[in-house]
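# fold the following for me, if possible:
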Amino acid sequence: MQCFLLLMLLTMVFGQPMERTLYLTGKHHRNVVSIRTRKHIRNWGDNHFCAGSILSARWVLTSGCCVSTLPASTPSKVSTRKNLRVVLFTRRRLKRPADKNIFGVEQVVLDKVGDGDCSKLALLKLERPIIGQKFAMKLPTQKMNTTWLCRTLGWGRIYFNGPYSNDLLLLTTQESPDCKAHCGGCLCMGSYTGRGNMCQLDLGSPLFCGDFVYGVARQAHNSEEEGFMEYTSTFHKLKFIERTLNSARSQRKYTEFFIIITLILNWVLMA
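Presented below is the predicted three-dimensional model:
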């Protein structure tokens, strides 16, 4: 009987969803998330202020400017952890998703190294793991080539200084020689086709080159006719990302080990 109870407890511990790296399947829009305040203002979705991308089952990657400063587009004065909500798997900003796709934020980890808050990255730990989905991004293994064509996604604004788009926007982009980034680990991207102003995009929007996320939108170079967007390079921030994820995994393993020891001791004492 005691062995049976011990087996049940171990099953409960290790039967929980494990935090693991999920892989991108090519449907990039499934990777992009909407970051919002806890409550909407008048209508559902009008509290959206930043974008982000799924890094693993429990982690979302975004710009440090979205959580450490007050973006001009933020409808609320404060964005505390309790006040943040992350909405997954929604292409339409104003359409209410299923409750299972609305996540609270348990922890915010902000990179300590950067040229100003907006060049920093932020990792948001979700209050619960994402279950049954395989749309997380791959991190780069090499520096981005300036000749590559990439894509960036976000809700952004329909036109210069206009309202936010309801539908997720996609732009084909390439690193621009006409724009100089303001930080060493940043990329300056322009529209490859000439259609669409890069300034319209959300802060925190991911930059995809193939199936790898190479950047996180951090600052716009405002222009009514032609705009550029600076991205914090994830390749230059790999140490911060990997250190945060490894720390989380180590903490989980320590917790699991402590639970196992506690169960064994209880079983021995009851024997």
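# okay, CA-based contacts and neighbour counts for the rest of this
Will do.
# can you pull out the helices in the stretch 151-271 of the chain?
Under the criterion DSSP state H, counting those that start in this stretch, helices of the stretch 151-271 of the chain are mapped to 238-270.
# quick one: the strands in it?
Counting by DSSP state E, counting those that start in this stretch, the stretch 151-271 of the chain has strands at residues 169-175, 186-191, 206-209, 212-221, 228-233.
# name the stretch among those that sits most buried.
strand 228-233 (a mean of 28; mean count of other Cα atoms under 10 Å).
# return the distance of that one from the chain's centre.
15 Å (Cα atoms, centre = their mean, to the nearest Å).
# which one, of the strands of the stretch 151-271 of the chain, ends up nearest to G132?
strand 212-221 (21.0 Å; Cα to Cα).
# packing partners for the closest one?
strand 59-63, strand 206-209, strand 228-233 (3 or more Cα pairs under 8 Å, 6 or more residues apart in numbering; DSSP states H and E).
# how about those, which one is nearest Q2?
With Cα to Cα as the measure, strand 59-63 is the member of these nearest Q2 (37.6 Å).
# show me what the closest one is packed against.
Counting contacts by 3+ Cα pairs under 8 Å, 6+ apart, strand 59-63 packs against strand 48-54, strand 121-126, strand 212-221.
# run this one through as well so I can compare:
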Amino acid sequence: MHALCTLFVFCVLTSFGGKALGSEIINGKKTQKRSMKYMASVQNNLQHICGGFLISEEFVLTAAHCAERCLTSVVLGTHDLRKVDDATMRYGVKICEHPSYKDFTTGDDIMLLKLSRKAQMSERLQKILLADPESKLKDNTLCRVAGWGAIVTNGGYVDKLLKVKVNVVNTNTCKEQWKMINFELPAKVICAGGYQTKEGFCQGDSGGPLVCGDTAVGVVSFNWRANCDYPNAPNVYTDVSKYLPWIRKILAQKSC
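A predicted model of the protein is given here:
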């Protein structure tokens, strides 16, 4: 099964002309232990494959394409993946993909993970608020993204959580930049980082949150190729505010 999952991901990447799924934090800094307590490491057989973030006692939000990596568990409550107490920090998961998701190139790249037990809030673990659908995210807003990916293109993943500041890119500008490389940007996305800056994400940390202020506004989805030597085309995130009705429905019924 693991081999089949790996093969499927390879096919997805090559069919998109080598464009990378998001993750590595480029030019980032280590996070403080008491910050970003909502961060989740989505894993396959104890190995980090994607990011995610805790939005309730029972659910983690991440990217739908992470399911293609045959995820098996989620780790919460640590910034250092070498320091994981499986009994208290690791959770089994049930996958709740958005019903319209096909692949990340067409959008709707969002997924909820139902935890095998309720997460207990503590000084190490807290959930994060989601963006208000009525709020307007202004161009050039300074936000941040975090992950456990590599710090250079094609590098190995890191053990300690890294974060980097990124600015929101105007949607029309983002569309124009992607059209220049013959790609039609999907609907309901936010762009930030990777464009006119050396900061952004790269392959491996998909599903992590784009955080503006104290709210999660986006989910890391994809960037341009496996090249993390920014600047290039803007990084792309799923716009959380556009999916709140679906998210709230799943959280209310506690299942999918």
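# re earlier: put together JSON lines for the helices and strands packed on strand 59-63 of structure 1, with distance to H40 of structure 1 on each row.
Listed next are those as JSON lines, based on distance: least, Cα to Cα, whole Å:
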{"stretch": "strand 48-54", "distance to H40 of structure 1": "8"}
{"stretch": "strand 121-126", "distance to H40 of structure 1": "20"}
{"stretch": "strand 212-221", "distance to H40 of structure 1": "24"}
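# out of those, which comes closest to S63 of structure 1?
Of all these, it is strand 121-126 that lies closest to S63 of structure 1, at 4.8 Å by Cα to Cα.
# about what we covered before: make CSV out of the strands of the stretch 151-271 of structure 1 and add distance to G116 of structure 1.
Listed next are the strands of the stretch 151-271 of structure 1 as CSV, based on distance: least, Cα to Cα, whole Å:
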stretch, distance to G116 of structure 1
strand 169-175, 22
strand 186-191, 12
strand 206-209, 19
strand 212-221, 10
strand 228-233, 11
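# out of those, which comes closest to V113 of structure 1?
Distance to V113 of structure 1, taken as Cα to Cα, is lowest for strand 228-233 among the strands of the stretch 151-271 of structure 1, at 11.8 Å.
# helices or strands up against that closest one?
Judged by 3+ Cα pairs under 8 Å, 6+ apart, strand 228-233 of structure 1 is in contact with strand 186-191, strand 212-221.
# coming back round to it: out of the strands of the stretch 151-271 of structure 1, which comes closest to A136 of structure 1?
strand 212-221 (9.9 Å).
# who's in contact with the aligned residue in structure 1 for V75 of structure 2?
Structural alignment (TM-score structural alignment) places V75 of structure 2 against V87 in structure 1. Residues near V87 of structure 1 by Cα atoms under 8 Å, 6 or more residues apart in numbering: 33-36, 97, 101-103.
# ditto for R30 of structure 1
Contacts of R30 of structure 1 (Cα under 8 Å, 6+ apart): 88-90, 135.
# who wins for most neighbours among those residues?
Within the contacts of R30 of structure 1, F135 tops the neighbour count with 24 neighbours, counted by other Cα atoms under 10 Å.
# map that residue across to structure 2 for me.
When structure 2 is aligned by TM-score structural alignment, F135 of structure 1 is paired with Q126.
# OK, contacts around its match?
Contacts of Q126 of structure 2 by Cα under 8 Å, 6+ apart are 37-38, 54.
# ok, those in structure 1, which still hold?
Contacts conserved in structure 1 for the contacts of Q126 of structure 2, counting by both residues aligned by TM-score structural alignment, their matches' Cα atoms under 8 Å: 37-38, 54.
# re earlier: can you tell me which of the helices and strands packed on strand 212-221 of structure 1 comes nearest to H221 of structure 1?
So among those, strand 228-233 is nearest, using Cα to Cα, at 5.2 Å.
# and E256 of structure 1, how close does it get to Y192 of structure 1?
Counting by Cα to Cα, to the nearest Å, the separation of E256 of structure 1 from Y192 of structure 1 is 49 Å.
# cool, G104 of structure 1 as well?
From G104 of structure 1 to Y192 of structure 1 the distance is 36 Å (Cα to Cα).
# likewise V33 of structure 1?
24 Å.
# if you count surrounding residues, which of the two has more?
V33 (29 against 16).
# trace that one over to structure 2, please.
Per TM-score structural alignment, V33 of structure 1 is aligned with A40.
# could the helices and strands packed on strand 228-233 of structure 1 go into TSV alongside distance to E230 of structure 1?
Formatted as TSV, these follow (distance: least, Cα to Cα, whole Å):
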stretch	distance to E230 of structure 1
strand 186-191	4
strand 212-221	5
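# minimum distance to I241 of structure 1: which of those strands has it?
Across these, closest to I241 of structure 1 is strand 212-221 (Cα to Cα), at 12.5 Å.
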